[in-house]
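# no sequence on this one, just coordinates:
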């Protein structure tokens, strides 16, 4: 099974980029977009000057509990930049969502509870709500994380979208929001 099939089997369709999209990023944005692949893992990430965005991280069931996810994150943490990623809200019918969140909580990630993120999927046409998690080695603010997410959305998520999908994703102003007063519920508070 190739790297794309592994990701495609694990991540919901509404979160997946097409293989052509990821291959275009790897080829045309090779300066920032990277694939770290091994027998039991695939990690797709973008490294910019002042942050890292993990697009996808997959560890096979065969290797779970062996510390592979921790090692992959440690490799990125050594770069000393904030690390940002998107996760699904807790879904009690899918036990993986809670396990995933507990993993990131153990890895010292915080929930960006001032950042709202809702995007219409080009695959399903349904609006998808995601949560933003981040690791901040220098106590970077959520405003900093928000700006980094806007950059990620424009450089990575919508890269050649019209050409690759036949239509464009919504503009970043409709997808991401920052509300410093009315914080959302902290996703880690929902864990049992």
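Nice, thanks for sending it over. Please read these numbers as outputs of a predicted model, since none were measured by experiment.

# C-alpha from now on. contacts and neighbour counts both.
Fine.

# Going along the chain from the helix or strand harbouring residue 58, find the next helix or strand for me.
Using DSSP states H and E, residue 58 sits within strand 52-59. Later in the chain than strand 52-59, the nearest helix or strand by DSSP H and E is helix 68-77.

# What is that next one packed up against?
Helix 68-77 is packed against strand 52-59, with contacts defined by 3 or more C-alpha pairs under 8 Å, 6 or more residues apart in numbering; DSSP states H and E.

# and the comparison structure, right after this:
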């Protein structure tokens, strides 16, 4: 199974970029967009001067518990700049979402509760709400993360969308919002488990 098939099998259709989109990013934005893959993992990420953005992280079920996800993230943490990623809201009927959030809480990620993120999927046309998680080694604020996420949306998610899919992405101002009033922290239940 190739890297795209692994991602496509794991991530919901509404979250997936087309293979052509990812290959275009790798080719035309190769100074920013990268693929790190091995037999049991695929990491697609963008590295900007002041943050890293995880587009997709897949670790195969058969290798879970072996520390592969931790090692993969450590490569990005070693760069000593914020790491930003999107996750599905917790769904207690889908144990994967819970495991994913528990993993990121263990890895020291925080929930950007003041950032709202909802975009229309180019694959399904449906609205897709996601949560933003971040790791901030130098005390970066949620406002810093919001600015970085806007850049990731414009430079990665929206790159050549009209050319590749025949439609435009919604403007960043419609997709991302910043409110001082915090939503519920989706990592709190898992952070509390780690502390106990």
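Alright, I've got the coordinates. Computed from a prediction, not measured in an experiment: that's the story for all the values here.

# returning to what we had before: with the second structure overlaid, report how far the strand holding residue 58 of the first structure is off on average.
Aligned to the second structure and superposed, strand 52-59 of the first structure gives a mean residue distance of 0.2 Å (mean C-alpha distance after the TM-score superposition for the first structure).

# residue range for that strand in the second structure?
Aligned by TM-score structural alignment, strand 52-59 of the first structure corresponds to residues 52-59 of the second structure.

# Could you verify my assumption that residue 52 of the second structure touches residue 80?
No. Assessed by C-alpha atoms under 8 Å, residue 52 of the second structure is found out of contact with residue 80, at 9.7 Å.

# neighbour count winner among these two?
residue 52 (26 against 16; other C-alpha atoms under 10 Å).

# give me every residue that touches the more buried one.
Residues near residue 52 of the second structure by C-alpha atoms under 8 Å, 6 or more residues apart in numbering: 45, 46, 76, 81, 82, 83, 84.

# what are the ranges of the helices in the first structure?
3-10, 19-28, 68-77, 95-106, 142-152, 161-165, 172-175 (DSSP state H).

# Would you mind giving the residues in the second structure matched to the longest one?
This means helix 95-106 of the first structure. With TM-score structural alignment applied, helix 95-106 of the first structure matches the range 95-106 in the second structure.

# what does stretch 169-178 of the first structure give?
The alignment of stretch 169-178 of the first structure onto the second structure (TM-score structural alignment) covers residues 169-178.

# Just the terminal-to-terminal distance for the matching stretch.
Using C-alpha to C-alpha, to the nearest Å, one end of stretch 169-178 of the second structure lies 19 Å from the other.

# picking that back up, would you list the contacts of residue 52 of the second structure in JSON lines and tack on neighbour count and distance to residue 182 of the second structure?
As requested, the contacts of residue 52 of the second structure are exported to JSON lines (neighbours: other C-alpha atoms under 10 Å; distance: C-alpha to C-alpha, whole Å):
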{"residue": "45", "neighbour count": "23", "distance to residue 182 of the second structure": "27"}
{"residue": "46", "neighbour count": "23", "distance to residue 182 of the second structure": "27"}
{"residue": "76", "neighbour count": "18", "distance to residue 182 of the second structure": "27"}
{"residue": "81", "neighbour count": "20", "distance to residue 182 of the second structure": "24"}
{"residue": "82", "neighbour count": "22", "distance to residue 182 of the second structure": "20"}
{"residue": "83", "neighbour count": "25", "distance to residue 182 of the second structure": "20"}
{"residue": "84", "neighbour count": "26", "distance to residue 182 of the second structure": "18"}
